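A.B. asks: kindly generate the corresponding structure for this input.
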Amino acid sequence: MTYVVTDNCIRCKFMDCVAACPVDCFYEGENMLVIHPDECIDCGVCEPECPADAIRTADHAEGAPWVALNARYAQVWPNIAEKKEPPDDAQAWMGVPDKFTTVFSAAPAAE
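C.D. replies: Next up is the predicted model:
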C-alpha cells in the first residue's frame, strides 16, 4: 500500500522524508509535500524520518482521506529529490489542527 502525506506536513515541510526516499516520489507545493502513489514503492523509509509525523500508509485511517490529494498534486507540483531547508516557522506549526482548511496552498513550490 502506498504512503501519503497528511495535513501535519502543511507549513512544516521538513523534507527529511525526501532525503530518505530511494525513488524520488515526493512533489513539492508551496507549503506541503505529497507522494506520487504510482511512484511510491511502499518501502516505508520516509515514514519514521518525518519530524511532523505527517506520513501514513494509504490504508491507515489517517492516510486514506489524503490519497486523492496526494495523487492530484503529484501531477501538477514539481518533483523534489533533495532536501531543502524547512520554513523558518516550521516548528511553530507542528501539531496545529485543521491546517488544511485554514492555511493549505494549492500553489506549486516556487522555483
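A.B. asks: going forward, measure contacts and count neighbours with C-alpha atoms only.
C.D. replies: Will do.
A.B. asks: chain neighbours aside, what residue packs nearest to the residue most central in space within the chain?
C.D. replies: For the chain, the residue nearest the mean C-alpha position is L33 (3.2 Å; Cα atoms, centre = their mean). Excluding the flanking residues, the one nearest L33 by Cα to Cα, 6 or more residues apart in numbering is Y27, at 5.6 Å.
A.B. asks: this structure: helices as residue ranges?
C.D. replies: Taking DSSP state H as the criterion, the chain carries its helices at 16-20, 67-74, 90-93, 99-103.
A.B. asks: and these: which comes nearest C46?
C.D. replies: For C46, the closest of the helices of the chain is helix 16-20, at 4.5 Å, according to Cα to Cα.
A.B. asks: ok, the closest residue to Y73 other than its chain neighbours to G44 distance?
C.D. replies: Distance criterion Cα to Cα, 6+ apart; nearest residue to Y73, sequence neighbours excluded, is V34 at 6.9 Å. Going from V34 to G44 by Cα to Cα, to the nearest Å gives 14 Å.
A.B. asks: and this one, so I can compare the two:
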Amino acid sequence: MAFIITSPCIGEKSGECVEVCPVDCIEEGKDMFYIDPDICIDCGACEAVCPVDAIYMEDELPEEESKYIGLNRQFFEGQSD
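C.D. replies: This is a model prediction of the structure:
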C-alpha cells in the first residue's frame, strides 16, 4: 500500500512533500506531484506536511479521487532506474 497524491495538488506544487520524503519517491509532473507506489514506504511524512491535504493512504482515499491511484502509477511506468 502506498500514499496517493490527488486533485488538490493540481496547480499547487508547493513541494514540501518532496523535501520530507526519506526515500525520494515523489516526483514533479507537469501539473502536480506523484508518488511512486513501488518505492513509497508508507511513512506518512508527506501527508503531514501537505498544505492542501492532497495526500492519502491508498485505503483511505475518497472514492471521487480513486482515479489518482492509477495516475500515480502510470506516471512512473516506463521510467528506468
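A.B. asks: V34 and G44 of the first structure: who's more crowded?
C.D. replies: Neighbours per residue (other Cα atoms under 10 Å) separate V34 of the first structure from G44, with V34 holding more: 28 against 18.
A.B. asks: run a quick neighbour tally on the residue nearest to D24 of the second structure when sequence neighbours are not counted.
C.D. replies: Using Cα to Cα, 6+ apart and skipping the chain neighbours, the partner closest in space to D24 of the second structure is V18 (6.9 Å). Residues lying near V18 of the second structure (other Cα under 10 Å) number 22.
A.B. asks: hmm, Y34 and V18 of the second structure touching each other?
C.D. replies: No - using Cα atoms under 8 Å, V18 of the second structure is not in contact with Y34; the gap is 9.7 Å.
A.B. asks: quick one: the strands in the first structure?
C.D. replies: Shown for the first structure, the strands assigned by DSSP state E span residues 3-5, 26-28, 33-35, 55-57, 79-80.
A.B. asks: tabulate the ones you listed (TSV), appending distance to N70 of the first structure.
C.D. replies: As requested, these are exported to TSV (distance: least, Cα to Cα, whole Å):
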stretch	distance to N70 of the first structure
strand 3-5	6
strand 26-28	9
strand 33-35	5
strand 55-57	11
strand 79-80	13
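A.B. asks: nearest to R72 of the first structure, of these?
C.D. replies: Of these, nearest to R72 of the first structure by Cα to Cα is strand 33-35, at 9.1 Å.
A.B. asks: so how much does the closest one differ from the second structure once superposed?
C.D. replies: Compared with the second structure after fitting, strand 33-35 of the first structure deviates on average by 0.4 Å (mean Cα distance after the TM-score superposition for the first structure).
A.B. asks: which position in the second structure pairs with E30 of the first structure?
C.D. replies: Alignment note (TM-score structural alignment): E30 of the first structure maps to K30 of the second structure.
A.B. asks: how near is its match to I10 of the second structure?
C.D. replies: Computed with Cα to Cα, the distance linking K30 of the second structure and I10 of the second structure is 9 Å.
A.B. asks: the two - which one has more neighbours?
C.D. replies: Neighbour count, other Cα under 10 Å: between K30 of the second structure and I10, I10 has more, with 15 against 8.
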